[in-house]
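S.K.: generate a structure from the sequence data that follows.
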Amino acid sequence: MHRYFFELKNSQRSFVMGLASRYTEFPLGRSFNYVGIRFLPSAFSRLFRMTALELTNRCEALDSVDSGAAAFISLSFHPALTFQEQKSILDGYFLNHIRHAPVKRDPRVCRALHTILANGGDLQLARDLDPGLSPRQLRRLFNQDVGGSPKTFSRIIRFQHVLRTAKTYHNVRRSHFFDAGYYDQSHFIKEFEALYGQLPSKALKR
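M.R.: Okay, the predicted model is just below:
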């Protein structure tokens, strides 16, 4: 999912990142205080009239994509702000943006997104998705609105679902991976490392 982020002590430099279909790492200093704004699936492209695929697996300076938001963040944020103050400032900015540029979402894409999310990414796309579009048309709309195909989005949601529910490596070893829709443990380990950057045996509690 698309997100804006910036360091509270250096709000003059803000960034935007698109859908991430692979593990990405950012260097951090010993002390940091990042603020992030994550958009719901398909909201970013509709809100800012952009093709989401342009930012997939990319991180860009925000002023090159949304100069208005970059300028607003630079002028409005400083380290003394509390979390609630930060939230209030961002809520006001985006609600005002929505009022002046209403988001028109494609109901067919919304239905497909809801089905994928409701099933934790574990579904047979050809059988379980019925948005009233051909698979080719649905892929095109997903690439445009979400930044990846329904298969890619389902893969990410399935992985996030496992992270929320597995909690420990012991659960994974007790076939939790199979319950989430992975073919076998080796398939799960490969997907986990590709999306998390570490093996589950290292990333999850024993």
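
S.K.: alpha carbons only for contacts and neighbour counts from here, please
M.R.: OK.

S.K.: so where do the strands sit in this protein?
M.R.: 3-7, 10-17, 34-38, 59-61 (DSSP state E).

S.K.: roughly how far out does the third one sit from the chain middle?
M.R.: Right, strand 34-38. A distance of 12 Å separates the centroid of the chain from that of strand 34-38, by C-alpha atoms, centre = their mean, to the nearest Å.

S.K.: I'd like the structure of this one too, to check against the first:
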Amino acid sequence: MNLLITPSSDLSAFIRDLWLIDHRHDSSYSTLPDGCPGIVIQLPTALIDSSGAQIPVAFVYGQTIQQRTFHTTAGTRTLGVVLEPGALRALFDLDAHILTDDCLDLSELLPADSDFLERMATRKKPTAQIAMLEDFLRRLLRKRRIYEEWRTLRTAYNLISEDAKLRSIAEIRSELGISERSLERRFRQWVGVSPRLYGRIVRFQSAMNYMRAGAADFTALAHNSHYSDQSHFIREFKEFAGTTPAKFRKTFLESVPNFVESRATKPGESLPHSESI
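M.R.: Okay, the predicted model is just below:
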């Protein structure tokens, strides 16, 4: 069972999506850059990365720039929270650049909530686990002050995200009325990457959305996603996805957006698409 869940309205300023995957067999998954940090919780066992290292059972991760591969075992349930850019600092008071292409054990970050996973493991129904996860996030938000910088930052990344066409730094800082140095500093603290790199990830995700919709003409796709030409699109796609668009389409299937599994599942099995609730 794969679920993609819209967050409750009171959390939507900080949370983009929640998701849940029940792994039916041992699998390898890869993550794609999406411009967002997040939280991952695995029940009952932890993920293992491509180097063989065990990942914490529950962790907070930052911006993903390099594709990363994980291995799961049959019977594992993975829950995820896709946070809005900037939410790491709003929720955890962390400078986002610290976790770019990295993760942090949730129990180390929030030792007072160390029993949270034990309590979640006693809930077997997905709806109950998601509700518990949302309540946990609400408690975090009540403990934090939402800085004025957060509002400015949200305006900045929304300007970049309005379309895939990369705005110049000068355009963005002019609309916000701040200096280029201040804009770069705020993006580093709140988002974890530069405005320029964030814009490139937004453009990559625009291309991914066209591919999800079934676009087959890569020349038209490159134009619609504001790449200079098809070769530019393929080069940047390979940088972020680790393979070419054509090979990606043949080889991978998304369980939930930006969490992809090889199509080489067990004989006779097909990977289910995610359901939205």
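
S.K.: if we can go back for a sec, figure out which of the strands of the first structure is closest to D122 of the first structure.
M.R.: strand 34-38 (22.9 Å; C-alpha to C-alpha).

S.K.: where does that closest one end up in the second structure?
M.R.: Mapped onto the second structure using TM-score structural alignment, strand 34-38 of the first structure covers residues 78-82.

S.K.: for stretch 180-200 of the first structure, same thing?
M.R.: Stretch 180-200 of the first structure corresponds to residues 225-245 of the second structure when matched by TM-score structural alignment.

S.K.: first to last residue in the matching stretch, what's the distance?
M.R.: With C-alpha to C-alpha, to the nearest Å as the measure, stretch 225-245 of the second structure spans 14 Å from end to end.

S.K.: what separates the aligned residue in the second structure for Q137 of the first structure from N209 of the second structure, distance-wise?
M.R.: Taking TM-score structural alignment, the alignment pairs Q137 of the first structure with S182 from the second structure. In this view, S182 of the second structure and N209 of the second structure are 32 Å apart by C-alpha to C-alpha.

S.K.: now swap in F237 of the second structure and tell me
M.R.: 13 Å.

S.K.: C110 of the first structure -> the second structure?
M.R.: Superposed on the second structure with TM-score structural alignment, C110 of the first structure falls opposite R154.

S.K.: distance check, its match against A207 of the second structure.
M.R.: R154 of the second structure is 23 Å from A207 of the second structure, by C-alpha to C-alpha.

S.K.: more crowded one of those two?
M.R.: Higher neighbour count among R154 of the second structure and A207: A207, with 25 against 17, using other C-alpha atoms under 10 Å.

S.K.: any idea how far the more buried one is from A216 of the second structure?
M.R.: According to C-alpha to C-alpha, A207 of the second structure stands 11 Å off from A216 of the second structure.

S.K.: hmm, who's touching stretch 88-102 of the first structure?
M.R.: L47, S76 (C-alpha atoms under 8 Å, 6 or more residues apart in numbering).

S.K.: tell me the contacts of K151 of the first structure?
M.R.: K151 of the first structure neighbours (C-alpha under 8 Å, 6+ apart): L125.

S.K.: what do you get for L91 of the second structure?
M.R.: Per C-alpha under 8 Å, 6+ apart, neighbours of L91 of the second structure: L140, L141, R144.

S.K.: which of those residues count as buried?
M.R.: Among these, those classed as buried by 16 or more other C-alpha atoms under 10 Å are L141.

S.K.: what does L109 of the second structure correspond to in the first structure?
M.R.: Match for L109 of the second structure (TM-score structural alignment): V65.

S.K.: what residues of stretch 39-47 of the first structure count as buried?
M.R.: P41, S42, A43, F44, S45, R46, L47.

S.K.: nearest residue to the fourth one other than its sequence neighbours?
M.R.: To tie it back to what came earlier, the one meant is F44 of the first structure. Excluding its sequence neighbours, the residue lying closest to F44 of the first structure (C-alpha to C-alpha, 6 or more residues apart in numbering) is H2, at 6.6 Å.
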